[in-house]
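Peer 1: Below: sequence and its predicted model.
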Amino acid sequence: MAEVAYYTKEGLEKLKEELQYLKTVGRANMSKAIAEARDKGDLSENAEYDAAKEAQGLHEAKISQMQEAVANARLLDESKLDLSKVLALSIVKIKNVKNGTVMSYQLVSETEADLKSGKISVTSPIAKGLLGKKVGETIEITVPAGKMEFEILEISR
């Protein structure tokens, strides 16, 4: 059974748009590549045809994977979420206790994660350490670089 993932409205729409693109334009491009390779002669000795068929198989696997992700996606109603503690979709302002650096992250699903825009996956070490915590708490989180201590300054949506 697949895992349920929680999405923002924008994230779910982006996922659906990408799936639609793969099913329409992507499939058409795959068919065209196979037809071009087929026209080049004997299929038993045609590496281009074999490569196009393999690419088509990978493309269909990706479509299947995305269809499963959409089927298991849940849209969170942000207006009903508890602001007193860190949850999925929370925007959390934290301070590194050691060097005083202040950072702000939104906790999102793995597919929506984008560090450049301040979105981290709820499955990342920092997000896992923050989940369920409240403003004012100081927590120690083990990250690949070692242990880090953070203070939660603010939680918002």
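Peer 2: Happy to help now that I have it.

Peer 1: C-alpha from now on. contacts and neighbour counts both.
Peer 2: OK.

Peer 1: just checking, Ser104 touches Ser90?
Peer 2: No - at 10.2 Å, Ser104 does not count as touching Ser90 under the criterion of Cα atoms under 8 Å.

Peer 1: Helices of this protein, start to end?
Peer 2: 9-21, 27-38, 47-71, 125-130 (DSSP state H).

Peer 1: by contact count, what packs against the third one?
Peer 2: Based on contacts counted as 3 or more Cα pairs under 8 Å, 6 or more residues apart in numbering; DSSP states H and E, the elements that helix 47-71 packs against are helix 9-21, helix 27-38.

Peer 1: Comparison target below:
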Amino acid sequence: MDSIPITVQGFKRLERELERLKKERPEVILAIKEAREEGDLRENAGYDAARERQGMLEARINFIESRMPRFNVIDLATLDGEQVIFGATVEIEDVDTGDVKKYTLLGPDEAEPSKGSISILSPVGQALLGKYEGDEIVVEAPRGKINYEIISIAFYGPIEQD
């Protein structure tokens, strides 16, 4: 995927995270310096912990920075329609069990299933894209194929996820 869809809110959240991580750099460098001054680095847990923190910090900064140019920022307030697309909130019913679920389809960088949003790249997200109310979809799951019917499609505009 060349372009990665993300909401305006999700993009701003990543910008804030990147800014916060960059501000942490001097702290981590100072912690490494202080730990190094304690002596023998082979048995210096403080040094190892500071280096590990630095590695994780830099990896996250690099990850976010590498994705920023690829983001396609989408304002959910501008979306509507009858078809399932990025930003749609879809209510689906398991045809076999009658269980009803509601998901908002978002990009991979902001989907949080525990908060009711799934990635458009997930198996369910992929099966839903382009479909309409009343359509049935089949999702391959570890327990086997699951048949869902699309009950409703709605666009609620910007969502809060903090």
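Peer 2: Great, that's in hand. This is a predicted model, so every value here is computed, not measured.

Peer 1: Fetch the TM-score of the aligned pair.
Peer 2: After superposition, the two chains reach a TM-score (TM-score structural alignment, normalised by the length of structure 1) of 0.87; 155 aligned residues with a Cα RMSD of 2.1 Å.

Peer 1: if we can go back for a sec, nearest to Glu112 of structure 1, out of the helices and strands packed on helix 47-71 of structure 1?
Peer 2: Closest approach to Glu112 of structure 1 among these is made by helix 9-21 (6.1 Å; Cα to Cα).

Peer 1: distance of the residue nearest in space to the middle of structure 1 from Thr8 of structure 1?
Peer 2: Closest to where the C-alpha atoms of structure 1 average out (Cα atoms, centre = their mean) is Thr111, at 1.0 Å. Here Thr111 of structure 1 is placed at a distance of 11 Å from Thr8 of structure 1 (Cα to Cα, to the nearest Å).

Peer 1: now do Gly57 of structure 1
Peer 2: 30 Å.

Peer 1: Tell me which of the two has more neighbours.
Peer 2: Legend: neighbour count by other Cα atoms under 10 Å for Gly57 of structure 1 and Thr8, higher for Thr8 (19 against 13).

Peer 1: which residues does the more buried one contact?
Peer 2: Thr8 of structure 1 is in contact with 75-76, 89, 108, counting by Cα atoms under 8 Å, 6 or more residues apart in numbering.

Peer 1: repeat for Phe11 of structure 2
Peer 2: Per Cα under 8 Å, 6+ apart, neighbours of Phe11 of structure 2: Val73.

Peer 1: Thr89 of structure 2 and Ile153 touch, don't they?
Peer 2: Yes - with contact taken as Cα under 8 Å, Thr89 of structure 2 and Ile153 are classed as touching, separated by 5.8 Å.

Peer 1: Go through the helices of structure 1 and pick out the most buried.
Peer 2: Among the helices of structure 1, helix 125-130 has the highest mean neighbour count (mean count of other Cα atoms under 10 Å), at a mean of 18.
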